[in-house]
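# Sequence unavailable; structure follows:
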């Protein structure tokens, strides 16, 4: 109870001191406000940017391992020509993986993509479209958000029928006056009946339009239109995606099994190097995290200079406050006030001043997040709010500890005689 009473008394003295010098208080906390605003604004932008980039990469799927010729993240120690001489994934390997992989796999799909296509429907056309040939389990590998209509049936995939699931922009440009379902579009001379329309994705911070410009067709039809790469420089290179199980959170079991099956399929000897790459979305996510952590550290260093200026300003004001109230300190000590009571009184004043400045800086960041942003919506997380307030308390303690110690060690007789 005594500690609580002393704390409340110290808080009351600090509050009265701040109110009695309102203009000085406001000017003092401006430095802390600017510093906290700079730091938290940088972290908010970095966090929002990282979240937006990760969301932009949803097309690569979650809990998926991709079998490719090339790795997504290159090892500088590995000779490039060894990557170049690797074989590309084939339909035969896809079929064998489908039959061989056990319960660690929830789906296997082979797919290939060709860009820069022109789609036509009657007198309407659209250039720059993306044609994507997929097998049935592709929707397990990647996000295919069908808004209207349906996805492919296994029979449509196996028989390579001329059907398509199109993106929002494709449907809008080719069929502006009604629903695209059941309508016919042409791509590279082939006719496709639209059976599904995907949700609008819009442009993200990377400029990627998601599935908006896509036209997804059965893989068999795709191979009739484009020659697949068989290991050289020409043709479209397919990829194989394998969906992992929730019971294998790190996908380690699936990776070991997949590596063993692929080595067996390709007839690799026990000591031979892998001639394939097993890529995961986490590779890109880790690279992005490293990049944004560097940006965050750089922003924090820049913001810390503003906090340093604010801290010096608070310390200066606290020294002035001690000088002005020396007589009052002497009276308090002569009436029995302990040293720690005087110390807490000034230390709380410094911390409270910094907390006010920090809260004002966080509030300014919150106001910025309310501004509508299509490409990069900003969010202020609870972690950043906690960080801002914690930094404010630490700065208050560092800025106020020396003036508080000096005030608590004043001789009461000398302090009373001061003017």
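Yep, that arrived. In this text the structure is predicted, and so the values were computed from the model without any measurement.
# use CA for all of it now, contacts and neighbours both
Noted.
# For residue 118, give me its contacts.
125-129, 187-188 (C-alpha atoms under 8 Å, 6 or more residues apart in numbering).
# Surely it is in a strand?
Yes: assessed by DSSP: H, G, I helix; E, B strand; the rest coil, residue 118 belongs to a strand.
# how about the nearest residue to it, chain neighbours excluded?
residue 127 (4.2 Å; C-alpha to C-alpha, 6 or more residues apart in numbering).
# The strand or helix carrying that neighbour: which residues count as buried?
Per DSSP states H and E, residue 127 falls inside strand 124-134. Across strand 124-134, burial judged by 16 or more other C-alpha atoms under 10 Å covers 125-126, 129-134.
# which residues in the stretch 1-150 of the chain form strands?
All strands of the stretch 1-150 of the chain, identified by DSSP state E, counting those that start in this stretch, fall at 64-68, 105-121, 124-134, 146-149.
# closest to residue 237 out of the ones you listed?
Judged by C-alpha to C-alpha, the one of the strands of the stretch 1-150 of the chain that comes nearest to residue 237 is strand 105-121, at 6.4 Å.
# Identify each buried residue in that closest one, please.
105-114, 117, 119-121.
# Can you give me every residue that contacts residue 417?
residue 327.
# In addition, the following structure is provided for comparison:
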């Protein structure tokens, strides 16, 4: 063990001396590896950051939730849209029936919710437009995040009575009440007055522009239904959706999905041979499609970056061949003094690996500098996995580029090598 450590340290010492002796050549050799690692890791960093931002933008869909709606979220090829066009939308009656029929062992919350955009809110001389108005049942906070910063959530009595109370987003609060406490104040929308009982935390913009709580106003479902006419087919007016929160002890929510499908068929009176006239949607469907898309983008980026890495590897190999030729006499002297073949091999192999590690570390450092540039919509981050990948690729390129020159050096005849000039 001690001999191995000593061999490694001496090999690195020889490699370091050789690199210092030819500093300009070392720097030029580093450039190829640096550019290659920079290209690959930069692509992976951007892809990972994009995927993380996209997934973060989809957080409003909740986790471990199955939604009942009219349309599926992911369409297959040759999608027969006409079969779905006249489907009925979920109703309050179906929500109540599903809530009663689903066993507590398979779900931890059932909610109905509906939204309409393009609303204007007014309070005294202040107003804010293009905001969403969302009607929800009491259990809505079980399936979707409602991060309240000020005030409180609805009470069951407020929900059951459809009272004119509201939880507003940060953007609405800032515009309607720029100088004062929003909780307890009133605002008007769609000809009705509502009292603010809560304000949600500010979320800011996201990459996809998906719905944000900042410009969202949540009211009881009954109050929403009294304002807007909602048809049974969703052809006119807002279309409600149902959401059911699964349990942690149901991996993949397979039991919950089976229960929901059976109960919805019973609720809608479907015969055994009739197709479902509803869609069961899960956030994983979108997440899976997103994952496949970014995998393809990452693969394409890696292939493009590998060409730069290939050029850098050839540059390192060329430098190692030159290094062996320049130090042939020294190799002969080392062998005549008793140096083993593996010592000579490791000496040149470590030099190639060390050179590639320096170039790879420089490329990773340049990628890290990019993450320090302030970004509004896309926050870039360099993960530990990408750093490890960059260093491993550098080591791999060093081994591939240095193995043939190292073997040639190790197999030199000491008598011939010591006479070389």
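Structure's in. What do you need? Since the structure is predicted, the reported quantities are computational estimates derived from the model, not experimental observations.
# Report the TM-score for the pair.
The TM-score (TM-score structural alignment, normalised by the length of structure 1) is 0.97; 419 aligned residues with a C-alpha RMSD of 1.2 Å.
# List just the nearest of the buried residues of strand 124-134 of structure 1 to residue 387 of structure 1.
Out of the buried residues of strand 124-134 of structure 1, the member with the shortest distance to residue 387 of structure 1 (by C-alpha to C-alpha) is residue 130, at 44.1 Å.
# could you redo the buried residues of strand 124-134 of structure 1 as TSV and give each row distance to residue 143 of structure 1?
Formatted as TSV, those follow (distance: C-alpha to C-alpha, whole Å):
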residue	distance to residue 143 of structure 1
125	26
126	23
129	18
130	16
131	16
132	13
133	15
134	13
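# Nearest to residue 210 of structure 1, out of those residues: which one, please.
residue 130 (10.6 Å).
# residues in contact with the corresponding residue of structure 2 for that closest one?
Alignment note (TM-score structural alignment): residue 130 of structure 1 maps to residue 132 of structure 2. Applying C-alpha under 8 Å, 6+ apart to residue 132 of structure 2 gives the contacts 115-119, 215-217.
# Can you add distance to residue 224 of structure 2 and give the residues you listed back as CSV?
Below are these laid out as CSV (distance: C-alpha to C-alpha, whole Å):
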residue, distance to residue 224 of structure 2
115, 9
116, 10
117, 13
118, 15
119, 13
215, 17
216, 14
217, 11
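# nearest to residue 13 of structure 2, of these?
Among these, and counting by C-alpha to C-alpha, the member closest to residue 13 of structure 2 is residue 215, at 62.5 Å.
# Could you find the counterpart of that closest one in structure 1?
Under TM-score structural alignment, residue 215 of structure 2 pairs with residue 213 in structure 1.
# next one: residue 285 of structure 2
Residue 285 of structure 2 maps onto residue 283 in structure 1, by TM-score structural alignment.
# what's the spacing between its match and residue 57 of structure 1?
Distance check for residue 283 of structure 1 against residue 57 of structure 1: by C-alpha to C-alpha, to the nearest Å, it reads 12 Å.
# Could you check which of those two is surrounded by more residues?
When neighbours are counted by other C-alpha atoms under 10 Å, residue 57 comes out ahead of the other of residue 283 of structure 1 and residue 57, with 18 against 13.
# hey, where'd the helices end up in the stretch 301-419 of structure 1?
326-334, 339-369, 382-408, 412-417 (DSSP state H, counting those that start in this stretch).
# For the match of residue 285 of structure 2, list the residues it contacts.
Counted by C-alpha under 8 Å, 6+ apart, residue 283 of structure 1 has contacts 72-73.
# a helix runs through it, doesn't it?
Yes: assignment of residue 283 of structure 1 by three-state DSSP places it within a helix.
# Would you enumerate the residues in contact with residue 20 of structure 2?
Contacts of residue 20 of structure 2 (C-alpha under 8 Å, 6+ apart): residue 26.
# if we can go back for a sec, and the strand holding residue 127 of structure 1, how far from structure 2 on average?
Superposed on structure 2, strand 124-134 of structure 1 shows a mean distance to its aligned partners of 0.7 Å (mean C-alpha distance after the TM-score superposition for structure 1).
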